[in-house]
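A.B. asks: model this:
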Amino acid sequence: MSAATPSPSPAGSASGDTDILAPPEAAGTRADRFLAEAIGSLSRSRVKALIEAGHGTRDGVPIKDPAEPVRAGALYRLHVPPPVSATPQAQAIPLTILFEDADLIVIDKPAGLVVHPAPGNPDGTLVNALLAHAGDDLPGIGGEKRPGIVHRLDKDTSGVMVAAKTDRAHRALSEAFAARDLDRAYLALVWGLPEPLQGEVSAPIGRHPVDRKRMAVVERGGKPATTRYAVKRGWGTAVSQVECRLLTGRTHQIRVHMAHIGHPLVGDPVYLRRTPAAARTLPAVQREALLAFPRQALHAATLGFRHPVTKQSLSFESPLPADFARLLALLDGNTG
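C.D. replies: From the prediction side, this is the model:
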């Protein structure tokens, strides 16, 4: 039986040295896999990176190859350096927090907030806000003091998001999202009335062959993508509120798939290419308000998943943001 000292902290990111005596049954296992499983709080990729950086030894000799086979009876040591400051800087941006503990944080993201720094949006993002919110209490991901983004919402999509605060949580949540082992529903306002009222769109998505800033249904070279939808409300055949659930996670998936079947999202600046014919069936006040809506009418309404550490089932809901709710009120004839 292996012995690991000191034991990793529950948060799974403490720095320092961990000694592990390799038991007979571990012989032949990859060194990085053995160490990751024995420590339990670091991913294999993180252990591999530490070994490659010279932080792993076997009987005092540096491990040269993370894939080298384990030798029974050998004493392995892994050194985890203290987290270094992340490149993004902390910025005090208000957040609506739905849940938080030592491993993760769930927030209600407003429309207009970019998730991660990128060209054109170097700061003022959710990552910057989380760095400021967590401060010194953020153990870090992959040796950096940063939150682990396991899924993203487009800048102008609102709703529930979860971010990891530790390597262990990041690994487990990433696996859950990859396997779709969670419950997630979006609400969208689309032009027209989809037929049938509930169905499944299965069409591969890839970069648009001409406009590389857009995604598109691409039969050759696209990645498999499936979206299930169900009409929740309809206003004649002009506009519908639709619930969408993702069986895959492609960039702009709901926006691309709904446009593909002839029902683009209200306000979508990328995939709504012309005034929909359905708009002509609405009264002028409603038509003008929907056509002037400045963003895609898409909201991540619910998110449910199993806590990566406690295994408790968690479920969160986000009410429609005010601008989205006002559209529905206008469609219902309530202009007050």
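
A.B. asks: contacts, neighbours, all on C-alpha from now
C.D. replies: Noted.

A.B. asks: isn't residue 188 right next to residue 245, touching?
C.D. replies: No. Assessed by Cα atoms under 8 Å, residue 188 is found out of contact with residue 245, at 10.8 Å.

A.B. asks: got the buried residues for the host helix or strand of residue 286?
C.D. replies: Residue 286 belongs to helix 284-291 when assigned by DSSP states H and E. By 16 or more other Cα atoms under 10 Å, the buried positions in helix 284-291 come out as 286, 287, 290.

A.B. asks: Now the second one, please; I'll put the structures next to each other:
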Amino acid sequence: MLYGIAATATALLLSALLAELLRAPALRLGILDRRRRWALPLSGGTAVVLATGLVAGLGDRAGFAPLGTGIGRLLAAGAWVGVLGLAADVWRLRWWIPLGGTAVAAALVVPYAETGTAGGVLAVAWIVAVAAAFRGLDHGDGLAGTVGVVTAFGVAACAAAELMEGLAVLMGVTAAALAGFLLHNWHPARAGLGAGGSLFTGFLVASAAVFVRAGQGIGTGVGVLFALTAVVCADAVLVVLARRLSRWPVTRGRPDHLGHRLRRLGLAPRAVTVLIGAGALGGVLVGVAVHTGRVSGSAALWVAAVAAVIVLALARVPVTPVFRPRQRSAEASVQVTGQLRVRNG
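C.D. replies: Alright, predicted model coming up:
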């Protein structure tokens, strides 16, 4: 208990410190979110991965909080996914490369002895889908971080109910690291999460949820997994549905996610983050309650129904067809200024 409190506090402070220290190197190397009006360094993802790995890994190695069978491998696989996401941030890799690497990592950590072969394959597909959905949710200040904090704490509660103390500590440390990052990502953001942090977060919480539910009822398990990740699932379904209806390529980005559409309805950036975070909290509470047997599994159907109504309603909100250029490099600004001076001179 005391180690869990100390570990989460350390992860929070370490993540906040690293996100600040890594801002300057990210700016110099050009590791930026190019969809913003200003140069936003993607230092948060590296900070979250390092803080989570160092605190949880050292705790396991020192024997203060042994992660347990398979959980150390899960953490290592998550670090690999984070590195792959960072490579995508730096070199703009094609979309299928990080997803393929995430699928390989998921295939190596799924507990097939409890899930069975068919269930394990479905679990791998679900982990990859959640990781990709978290990456898609990282389109506004505080969104992916807030939802990640809520989801990780929900999975930690489910793990604690199953007496999986190592997994509960890992999820608590992950949530704390994300909270430390949010100190820099709350609107207006000073650091971004990027593919490295968002894929890492999605992979870790989805894989941990699979560990918690492995070997239990499939029907209830599907409901719990969906409720824990209801917001990211709804965002992914909304994007795929809207792009298919408008005949827009699914893999070609445009501002049509949950946050974009809520902004089009007139909500302020911070209000959008709070609203989406509240939605995530509602789903997580239902998921934890179903997992612990406090409510019946049919409660997850209500979460699905609410998510479906929201998706169908927001799908009608118009969006701009493409991302508008939101920042201009220093060289481009100088060139434009020079051209204006020549014309006026």
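
A.B. asks: Once they're superposed, tell me the TM-score.
C.D. replies: Here the TM-score for the pair of chains, by TM-score structural alignment, normalised by the length of structure 1, is 0.21; 125 aligned residues with a Cα RMSD of 6.8 Å.

A.B. asks: that older thread, quick one: name whatever helix or strand follows the helix holding residue 286 of structure 1.
C.D. replies: strand 298-306.

A.B. asks: which secondary structure elements does that next one contact?
C.D. replies: Applying 3 or more Cα pairs under 8 Å, 6 or more residues apart in numbering; DSSP states H and E, one finds that strand 298-306 of structure 1 contacts strand 158-164, strand 183-191, strand 313-317.

A.B. asks: relative to strand 183-191, how tilted is it?
C.D. replies: Going by axes from the mean of the first three to the mean of the last three Cα atoms, to 10 degrees, strand 298-306 of structure 1 is angled at 170 degrees with respect to strand 183-191.

A.B. asks: Quick check: buried residues in strand 298-306 of structure 1?
C.D. replies: Those buried within strand 298-306 of structure 1 under the rule 16+ other Cα under 10 Å are 298, 299, 300, 301, 302, 303, 304, 305, 306.

A.B. asks: Please state the offset of the helix ranked longest in structure 2 from the chain centre?
C.D. replies: In structure 2, assigned by DSSP state H, the helix with the most residues is helix 112-137. Counting by Cα atoms, centre = their mean, to the nearest Å, helix 112-137 of structure 2 is centred 15 Å from the centre of its parent chain.

A.B. asks: Which element is encountered next along the chain beyond that helix?
C.D. replies: Using DSSP H and E, the first helix or strand after helix 112-137 of structure 2 is helix 143-161.

A.B. asks: Report the angle between that following helix and helix 112-137.
C.D. replies: 160 degrees.

A.B. asks: buried sites along helix 143-161 of structure 2?
C.D. replies: Buried, per 16+ other Cα under 10 Å, within helix 143-161 of structure 2: 143-160.

A.B. asks: same deal with stretch 281-293 of structure 2?
C.D. replies: Quick answer for stretch 281-293 of structure 2 (16+ other Cα under 10 Å): 281, 282, 283, 284, 285, 286, 287, 288, 289, 290, 291.

A.B. asks: Switch those over to a markdown table; also include secondary structure.
C.D. replies: Formatted as a markdown table, these follow (DSSP: H, G, I helix; E, B strand; the rest coil):
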| residue | secondary structure |
| --- | --- |
| 281 | helix |
| 282 | helix |
| 283 | helix |
| 284 | helix |
| 285 | helix |
| 286 | helix |
| 287 | helix |
| 288 | helix |
| 289 | helix |
| 290 | helix |
| 291 | helix |
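
A.B. asks: Closest one of these to residue 332 of structure 2?
C.D. replies: residue 281 (43.2 Å; Cα to Cα).

A.B. asks: where's residue 15 of structure 2, which helix or strand?
C.D. replies: Using DSSP H and E, residue 15 of structure 2 falls in helix 2-21.

A.B. asks: That helix packs against which elements?
C.D. replies: For helix 2-21 of structure 2, the packing partners by 3+ Cα pairs under 8 Å, 6+ apart are helix 44-62, helix 165-185.

A.B. asks: now the helix or strand containing residue 271 of structure 2 and helix 143-161, what's the angle there?
C.D. replies: Per DSSP H and E, residue 271 of structure 2 falls inside helix 269-291. If you take the same axes, to 10 degrees, helix 269-291 of structure 2 sits at 20 degrees to helix 143-161.

A.B. asks: ok now helix 269-291 of structure 2, how far from the chain's centre?
C.D. replies: 14 Å.

A.B. asks: Stretch 137-157 of structure 2 now?
C.D. replies: 6 Å.

A.B. asks: Just checking, which helix or strand succeeds the helix holding residue 15 of structure 2 along the chain?
C.D. replies: helix 23-29.

A.B. asks: Counting neighbours, which bits of that following helix end up buried?
C.D. replies: 23, 26.

A.B. asks: now for it, which elements pack on it?
C.D. replies: Helix 23-29 of structure 2 packs on strand 40-41, going by 3+ Cα pairs under 8 Å, 6+ apart.

A.B. asks: So which elements touch the strand it packs on?
C.D. replies: With 3+ Cα pairs under 8 Å, 6+ apart as the test, strand 40-41 of structure 2 has helix 23-29, strand 32-33 packed against it.

A.B. asks: Could you dump the ones you listed into TSV with distance to residue 196 of structure 2 added?
C.D. replies: Shown next, in TSV, are these (distance: least, Cα to Cα, whole Å):
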stretch	distance to residue 196 of structure 2
helix 23-29	13
strand 32-33	12
